[in-house]
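Colleague: Sequence plus predicted model, see below.
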Amino acid sequence: MRLALSACAPFSLQAIIASHGWARLSPFFIEHQTTALGRVERLSTGRVVELIIREAGDGVTVETPDRLEGFEREEVARKVWWMLRLGEDLSPFYEAVREEPRLAHLEREGIGRILRSPTVFEDVVKVLLTTNTTWDRTVRMVEALVTQYGDPLPTDPSRHAFPTPDQLAAVREEDLRAIGVGYRAPYLIDLARRVADGEVDLEQLKDDNLPADRVRRLLQDLQGVGEYATALLMVLVGRYDAIPVDTVARERVSQEWYGGRPVGDEEIDRAFARWGEWKGLVYWWWPWSRDTGCKKQEAECR
């Protein structure tokens, strides 16, 4: 099966793949020989398929060796549309940064979109697994979670889809700890159970019309989701006025504008305030002159 999906211009699949570390987290993978983005995906029917996404024409093509029914093709299209933000019009962002010499190249190179998972649930789980740890350990934790609890790909049972809320809700805390997620185990189980039971609807956060305060409150009500995780998740769902402030952000801003002096949230917000609703995206793509933070938190690096 092969689908062709168009995107709002300008568009660059390679820029999306390089936007942050998500492309290296299972069940995503990168075909290094072809620079395609791949993913093992579980459809709502329960089928597990491999998707290969390549840039083509004014968008992308999505290929799978499986024959899909019409409604399954529509589901794949919706998921890829969301993951790659194909319908997102970033022209107001490009207009806002056009006079900033260090960002003027973004529009020309089609840079601006950030890769995300097909569900907000998956992104919340992955963000929880990036907190208070190294990037290498995040990769291992995600891989273990997917391998242990996700449905296998029929043509290659060593590869798996991301586990569903129902699948994770059935896991015991001690079993999650055994695969190395540590203190996050009860947070993941609580999240999965609340989503599986219908108590929390994370997918409603895909609605641009949902008030930002409501998005923030819903995220902060989740166990283990603090200020940094909330801001990162808001950026992932397209709320670009949030800046994920952590030690990396503080070090970057300190070195860039404050001569290495310690800075807090107020100084970081002031540094990007002039970009208003786009300040989180400006922070994301700012070409840091001394990006020592990348050595500490590769999940943020490009």
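Modeller: Received the coordinates, thanks. Everything numeric here is computed off the predicted structure, so don't read it as measured data.

Colleague: C-alpha only now, for contacts and for neighbours.
Modeller: OK.

Colleague: Nearest the middle, which residue of the protein would you pick?
Modeller: Arg116 (3.2 Å; CA atoms, centre = their mean).

Colleague: what's stretch 32-43 in contact with?
Modeller: Residues from elsewhere that reach stretch 32-43 (CA atoms under 8 Å, 6 or more residues apart in numbering): 14, 17, 23, 26-31, 48-55, 72, 75-76, 151, 153, 159-162.

Colleague: ok, of those residues, which come out buried?
Modeller: 17, 23, 26-30, 48-55, 76, 151, 153, 159-162 (16 or more other CA atoms under 10 Å).

Colleague: among the contacts of stretch 32-43, which are in strands?
Modeller: 28-31, 48-55, 153, 159-160 (DSSP state E).

Colleague: any idea how far the helix or strand encompassing Gln148 is from the chain center?
Modeller: Assigned by DSSP states H and E, Gln148 belongs to helix 135-149. Distance of helix 135-149 from the chain centroid (CA atoms, centre = their mean, to the nearest Å) equals 15 Å.

Colleague: How about residues contacting it?
Modeller: 24-27, 126, 129-130, 158-163, 167-168, 179-181, 297-299.

Colleague: quick one, strands of the stretch 101-250 of the chain?
Modeller: For the stretch 101-250 of the chain, the strands defined by DSSP state E, counting those that start in this stretch cover 152-153, 156-160.

Colleague: could I get those strands as JSON lines with distance to Gly112?
Modeller: As requested, the strands of the stretch 101-250 of the chain are exported to JSON lines (distance: least, CA to CA, whole Å):
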{"stretch": "strand 152-153", "distance to Gly112": "32"}
{"stretch": "strand 156-160", "distance to Gly112": "29"}
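
Colleague: what's near enough to touch the residue nearest to the centre of the chain?
Modeller: Trp22, Trp82, Met83, Leu84, Asp123, Leu236.

Colleague: Quick check, the last one in contact with Arg113.
Modeller: No: contact status for Leu236 versus Arg113: not in contact, 9.6 Å apart, counting by CA atoms under 8 Å.

Colleague: Comparing the two, which residue is more hemmed in?
Modeller: Between Leu236 and Arg113, Arg113 has the larger neighbour count (other CA atoms under 10 Å), namely 26 against 20.

Colleague: Please compare the first structure with the one that follows:
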Amino acid sequence: MELKLALGECSSSFDMEKAVCNHGFFMMSPNIWIPSTRSLRRPLRLADSRRSVSVTISHPPDYPFLVIQVQDSLSSADEAAILEQVGRMLRISSKDERYVREFQTMHSSAKEKGFGRIFRSPSFFEDAVKSLLLCNCGWKRTLDMARALCELQPEIALDNENGHLKRKRSKRKPSSSNSSESIQNFPSWKEMVSWPWVNAAYLEKRCNLGYRAASILQLATMFAQGKLEEDEITKTEQSFDPTISESLYQKLLEIKGFGPFICSNIMMCVGFYQRIPSDTETIRHLKQVYGKENCSKNTIAKDIVEIYEKYNPFQCLVYWMELIEEYESKSGKLSELDSFNYHLVTGSLFRDKEVNRIVSNA
């Protein structure tokens, strides 16, 4: 089955490759970027949010729409759900197009490079969890944790489908043959809170998540309790008002393990670019690119304001564009990398052992 998502006003600025391959999220499961066809494959949720279907998204040259190949036939509600998720991932909206044009007007080299859309996930929950997975670890482990959560998802879905039946749970991971029988998607918050085996200790051990397991479950619980609401987050994503985004930022900070770096990365995914996710990589970047030799965790906030404030409200877009340019000058185009080598990218770019999350921010 083939669906079409009209680009509309986004037609003139949209480039599939550049819209996808500009953030480490595109390398993380369950996303699969196919360099030979410049297409993206992954599972997406159907309208009931329980079932998933594998899709392949491409943009034929000069077509005013995206082509979405779906393995199964869909209801009209399912089609609408798929189109909405694709539009979110690739930022096909009036707000995103307005921001692209404003940013490229402000920063002329951005237009030359076709930069302005930062890739994100089909759901806020996936963005938030993946932002958490970026923190305090090497890039290989980040990739491994995302993959492990996707491998666990069919088991969570099956347990929920069985109505919390008290059946013996296998301690081993599903075999590859079992995994192929169901689509491995990223877990949703609804699956997490409904899971009969929901337990931070088990989740931590099964997916090697460390402290992140408890944080993920707390995030899911906030949705279940109504402290975070999907409709309100959607309205925030569509808004131009920075005070609305600030409210969401403060709520996220209440989650144990969600510090300023993680929450700033999430806000970037939401579509507010005033906050730059700052970590050791940011310090390295300012030292090497801007000559801020004395930059440290104590001065980074001041240094960022000094360098990027003039680009308000697109500070983060400028920073990200600089990172992408820097990475690709050393490793080649990210869109052409073999997926088997994704875990090597950090080490191949910079040898500083203290900087171990470089592509986590790309």
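Modeller: Nice, thanks for sending it over. Remember, predicted model here, so these are calculated numbers, not experimental data.

Colleague: Superposing both, give me the TM-score.
Modeller: Here the TM-score for the pair of chains, by TM-score structural alignment, normalised by the length of the first structure, is 0.89; 295 aligned residues with a CA RMSD of 2.4 Å.

Colleague: before we move on, the earlier item: give me the angle between the helix holding Gln148 of the first structure and strand 156-160.
Modeller: 130 degrees (axes from the mean of the first three to the mean of the last three CA atoms, to 10 degrees).

Colleague: residues in the second structure aligned with helix 135-149 of the first structure?
Modeller: Using TM-score structural alignment, helix 135-149 of the first structure lines up with residues 139-153 of the second structure.

Colleague: Report the mean distance between that stretch and its aligned residues in the first structure.
Modeller: Here stretch 139-153 of the second structure, set against the first structure after superposition, deviates by a mean of 0.9 Å using mean CA distance after the TM-score superposition for the first structure.

Colleague: In that stretch, which residues are buried?
Modeller: Result for stretch 139-153 of the second structure [16+ other CA under 10 Å]: buried residues 139-153.

Colleague: now do stretch 202-222 of the first structure
Modeller: Buried, per 16+ other CA under 10 Å, within stretch 202-222 of the first structure: Leu202, Leu205, Val215, Arg216, Leu219, Gln220, Leu222.

Colleague: what's the matching residue for the third one over in the second structure?
Modeller: Residue-level alignment of Val215 of the first structure against the second structure, with TM-score structural alignment as criterion, gives Leu248.

Colleague: what's the spacing between that match and Pro242 of the second structure?
Modeller: 10 Å (CA to CA, to the nearest Å).

Colleague: ditto for Asp231 of the second structure
Modeller: For Asp231 of the second structure, the distance to Pro242 of the second structure equals 18 Å [CA to CA].

Colleague: And Tyr273 of the second structure, by the same measure?
Modeller: From Tyr273 of the second structure over to Pro242 of the second structure (counting by CA to CA), the distance is 10 Å.

Colleague: cool, and Asn199 of the second structure?
Modeller: In terms of CA to CA, Asn199 of the second structure sits 36 Å off from Pro242 of the second structure.

Colleague: ditto for Arg45 of the second structure
Modeller: Distance from Arg45 of the second structure to Pro242 of the second structure, by CA to CA: 30 Å.

Colleague: And those two? Which one has more around it.
Modeller: Taking other CA under 10 Å, Arg45 of the second structure and Pro242 do not tie; Arg45 has more neighbours (20 against 13).

Colleague: which residue in the first structure lines up with the more buried one?
Modeller: By TM-score structural alignment, Arg45 of the second structure lines up with Arg42 in the first structure.

Colleague: and if you look at Arg120 of the second structure?
Modeller: Match for Arg120 of the second structure (TM-score structural alignment): Arg116.

Colleague: ok, now His107 of the second structure?
Modeller: So, by TM-score structural alignment, His107 of the second structure is matched to Val97.

Colleague: Also Ala201 of the second structure?
Modeller: That one, Ala201 of the second structure, aligns with Glu174 by TM-score structural alignment.

Colleague: Run through the residues that contact its match.
Modeller: By CA under 8 Å, 6+ apart, the contact set of Glu174 of the first structure is Ala185.

Colleague: Tell me the spacing between it and Asp151 of the first structure.
Modeller: According to CA to CA, Glu174 of the first structure stands 21 Å off from Asp151 of the first structure.

Colleague: now Ala178 of the first structure
Modeller: Ala178 of the first structure is 19 Å from Asp151 of the first structure, where distance means CA to CA.

Colleague: Count the neighbours of Glu199 of the first structure for me.
Modeller: 10.

Colleague: That one maps to what in the second structure?
Modeller: In the second structure, Glu199 of the first structure lands on Lys227 (TM-score structural alignment).

Colleague: And that match, how far from Asp159 of the second structure?
Modeller: Here Lys227 of the second structure is placed at a distance of 26 Å from Asp159 of the second structure (CA to CA).

Colleague: what's the answer for Ala148 of the second structure, then?
Modeller: Distance from Ala148 of the second structure to Asp159 of the second structure, by CA to CA: 17 Å.

Colleague: residues in contact with the counterpart of Ser29 of the second structure in the first structure?
Modeller: Aligned counterpart of Ser29 of the second structure in the first structure: Ser26 (TM-score structural alignment). Taking CA under 8 Å, 6+ apart, we find Ser26 of the first structure in contact with Arg39, Val139, Val142, Glu143, Val146, Phe162.

Colleague: repeat for Arg239 of the first structure
Modeller: Applying CA under 8 Å, 6+ apart, we find Arg239 of the first structure in contact with Ala212, Glu277.

Colleague: Give the equivalent position in the second structure for it.
Modeller: Using TM-score structural alignment, Arg239 of the first structure lines up with Phe272 in the second structure.

Colleague: buried ones in stretch 201-213 of the second structure?
Modeller: Of the residues in stretch 201-213 of the second structure, those buried (16+ other CA under 10 Å) are Leu203, Glu204, Arg206, Cys207, Asn208, Leu209, Arg212, Ala213.

Colleague: Can you lay out those as TSV showing distance to Glu293 of the second structure?
Modeller: Below are these laid out as TSV (distance: CA to CA, whole Å):
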residue	distance to Glu293 of the second structure
Leu203	41
Glu204	38
Arg206	42
Cys207	38
Asn208	36
Leu209	34
Arg212	33
Ala213	37
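
Colleague: returning to what we had before: among the buried residues of stretch 202-222 of the first structure, which one lies nearest to Pro10 of the first structure?
Modeller: Distance to Pro10 of the first structure, by CA to CA, is smallest for Leu205 among these, at 25.1 Å.
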